[in-house]
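Participant: need the 3D shape of this:
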Amino acid sequence: MSVVVVDSGGANIASVLHALRRLGEEPEFTADPDRIRRASRVLLPGVGAAGRAMDVLRGHGLVDVIRNLTQPVLGICLGMQLLFESSEEGDVPLLGLIPARVRRLRGGPGLRVPHMGWNALRRQADDPVGDLLDGAWCYFVHSYAAPTGAWTLASSYHGEAFSAVVRTGNFLGAQFHPERSAAAGSRLLRAFLSS
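Facilitator: Sure, this is the predicted structure:
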């Protein structure tokens, strides 16, 4: 099986690659459209700004490549947000695979933004991935989040409910960092790799 991690200009690449190697995979880190199309599994990681990530994907000619992938794809953190239509962060259009807008988390008394830390997941849909992660504690670092909807497999809460795990067709997304979420993160990565 060939596993590709897309170069989307993010900063968490080394930890994602290391997590995949711990599971016995030899991932390739690339922005080459042909290698991405030929991969058995594709991961779209990201940390940073949505506009910058979309600029990097456009610059590599990857926007339509990613939209048209038919193999399993996993978006991580910002990579999950990129699956949606648009983001309030710079009012930027995203990949448009899920019909909703990513919004800034609301702060408040005792609630810091960015949201950084461990939060529990709550299953929202009858799906093997949602079942696998129900009640799991996962590590989040984000200022923007996607609303819950028909696409939500699991949600979490930081002043408001938000999508923690989403699915649309062959695209799966995790707002949390599986590579930093201990056993729960490994379960998600294993499920994705074996899907």
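
Participant: okay, CA-based contacts and neighbour counts for the rest of this
Facilitator: Fine.

Participant: so for stretch 68-78, first residue to last residue, what's the gap.
Facilitator: 19 Å (CA to CA, to the nearest Å).

Participant: and if you look at stretch 76-95?
Facilitator: OK, stretch 76-95 end separation, CA to CA: 14 Å.

Participant: pull out the buried positions in that stretch.
Facilitator: 76-87, 92-95 (16 or more other CA atoms under 10 Å).

Participant: just give the nearest non-adjacent residue to the residue nearest the centre of the chain, would you?
Facilitator: Centroid check for the chain by CA atoms, centre = their mean gives residue 76 as the closest residue, at 2.4 Å. Leaving aside its chain neighbours, residue 76 sits nearest to residue 45 (4.6 Å; criterion: CA to CA, 6 or more residues apart in numbering).

Participant: my guess is the one you found contacts residue 5, does it?
Facilitator: Yes. The pair residue 45 / residue 5 is scored as a contact, 7.3 Å apart, by CA atoms under 8 Å.

Participant: in the chain, which spans are strands?
Facilitator: 3-6, 28-30, 41-44, 73-76, 84-87, 92-93, 98-104, 115-120, 122-123, 137-142, 144-145, 152-157, 161-168, 171-174 (DSSP state E).

Participant: as TSV, these with distance to residue 55 would be great.
Facilitator: Converted to TSV, those look like this (distance: least, CA to CA, whole Å):
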stretch	distance to residue 55
strand 3-6	14
strand 28-30	16
strand 41-44	14
strand 73-76	17
strand 84-87	14
strand 92-93	10
strand 98-104	17
strand 115-120	25
strand 122-123	33
strand 137-142	20
strand 144-145	18
strand 152-157	27
strand 161-168	23
strand 171-174	20
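
Participant: wait, what's in contact with the residue lying closest to residue 48 once chain neighbours are set aside?
Facilitator: Excluding the flanking residues, the one nearest residue 48 by CA to CA, 6+ apart is residue 10, at 6.4 Å. For residue 10, the contacting residues are 45-48, 53, by CA atoms under 8 Å, 6 or more residues apart in numbering.

Participant: and this one, so I can compare the two:
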Amino acid sequence: MKIVIINYGAGNIQSIKFAIQRLGYEAILSNDVDEIKNADKVIFPGVGEASSAMKKLKESGLDSLVPLLKQPVFGICLGMQLMCNSTEEGNTIGLGIFNVDVVRFSNKVKVPQIGWNQITNIKSDLFKDISEGEYIYLVHSFYAPLCKETIAETEYGITYSAALQKNNFYGTQFHPEKSSEVGEQILKNFLEL
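Facilitator: Next up, the predicted model:
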């Protein structure tokens, strides 16, 4: 199986690569259009600020490629947020895969949200063998509100989308590569889709 982690200069990609290795698979890091198109599975990571990450994505022409991919694609953290219509962070227009706009947490909660949180209302094969209320690890100041593409929820001042899915596109606000056995199982589930 050919697993490609999109390397567009915005991401904590080594830890994702190591998490995949622990599952017995190898992933390659690439920003090559043909390599990404021909992958069996694509992981779209992201750590950092949305507008500069989107700028890097556009510079490599990947902004027009990602929405057209037909194989399973997994957006993680900022990767998931960039797959939405837009984000308030840097007033950034997203890839428009998920029909929701990412917004900033209100001043009523401490941002960024950092730490472990429970996921509830889980649905989709991405969460096979995962129980309601399992803990996942998050670090973020912006979130996707609940929408029809929500496949898991979590709560921090309000209830919001912990994960999204539309067709072959999946996204988690949390970091599966940092979420212990639960995150490992979610990555495994994605690779076995």
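
Participant: distance check, residue 83 of the second structure against residue 117 of the second structure.
Facilitator: On the measure of CA to CA, residue 83 of the second structure and residue 117 of the second structure end up 22 Å apart.

Participant: brain fart, residue 175 of the second structure
Facilitator: Taken as CA to CA, the span from residue 175 of the second structure to residue 117 of the second structure is 11 Å.

Participant: kindly report the same for residue 68 of the second structure.
Facilitator: Counting by CA to CA, the gap from residue 68 of the second structure to residue 117 of the second structure is 32 Å.

Participant: ok, longest helix in the second structure?
Facilitator: The residue-count maximum for a helix in the second structure (DSSP state H) belongs to helix 180-191.

Participant: the first structure: matching residues for that one?
Facilitator: Per TM-score structural alignment, the counterpart of helix 180-191 of the second structure in the first structure is residues 182-193.

Participant: any idea what residue 112 of the first structure aligns with in the second structure?
Facilitator: In the second structure, residue 112 of the first structure lands on residue 110 (TM-score structural alignment).

Participant: that match: neighbour count?
Facilitator: Counted with other CA atoms under 10 Å, residues neighbouring residue 110 of the second structure total 12.

Participant: residues contacting stretch 180-193 of the second structure, please?
Facilitator: 19-20, 23, 41, 72, 74, 125-130, 134-136, 175-177.

Participant: let's see 10 Å
Facilitator: With CA atoms under 10 Å, 6 or more residues apart in numbering as the test, stretch 180-193 of the second structure has contacts from 1, 3, 16, 19-20, 22-25, 40-43, 71-74, 125-131, 134-137, 168, 170, 172, 174-179.

Participant: now a ChimeraX select for only the buried ones of these.
Facilitator: A single ChimeraX command is used to select the members of these judged buried by 16+ other CA under 10 Å:
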select :3,16,19,20,41,42,43,71,72,73,74,126,127,130,135,136,137,170,172,174,175,176,177,178,179
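
Participant: how far away is the closest residue to residue 37 of the first structure other than its chain neighbours from residue 86 of the first structure?
Facilitator: Closest residue to residue 37 of the first structure apart from its sequence neighbours, by CA to CA, 6+ apart: residue 69 at 6.7 Å. Separation of residue 69 of the first structure from residue 86 of the first structure (CA to CA): 20 Å.

Participant: next: residue 37 of the first structure.
Facilitator: To residue 86 of the first structure, residue 37 of the first structure is 24 Å away according to CA to CA.

Participant: wait, residue 167 of the first structure sits on residue 98?
Facilitator: Yes. With contact defined as CA atoms under 10 Å, residue 167 of the first structure counts as touching residue 98 (8.7 Å).

Participant: can you tell me the closest non-neighbouring residue to the residue mapped onto residue 168 of the first structure from the second structure?
Facilitator: Structural correspondence for residue 168 of the first structure with respect to the second structure (TM-score structural alignment): residue 166. If you skip the residues right next to it in sequence, residue 166 of the second structure has residue 149 as its closest partner in space, 6.1 Å away by CA to CA, 6+ apart.

Participant: do residue 17 of the second structure as well
Facilitator: In space, residue 17 of the second structure is closest to residue 27, 6.1 Å off (CA to CA, 6+ apart).

Participant: pretty sure the one you found sits against residue 20.
Facilitator: Yes. With contact defined as CA under 10 Å, residue 27 of the second structure and residue 20 form a contacting pair (6.9 Å).

Participant: common neighbours of these two, please.
Facilitator: residue 3.

Participant: re earlier: in the match of helix 180-191 of the second structure, what counts as buried?
Facilitator: 184-189, 192-193.

Participant: among those residues, which pair sits farthest apart?
Facilitator: 184 and 193 (14.3 Å; CA to CA).

Participant: just to revisit the earlier point, now for the strands of the first structure, which one comes closest to residue 62 of the first structure?
Facilitator: Among the strands of the first structure, the nearest to residue 62 of the first structure by CA to CA is strand 3-6 (9.2 Å).
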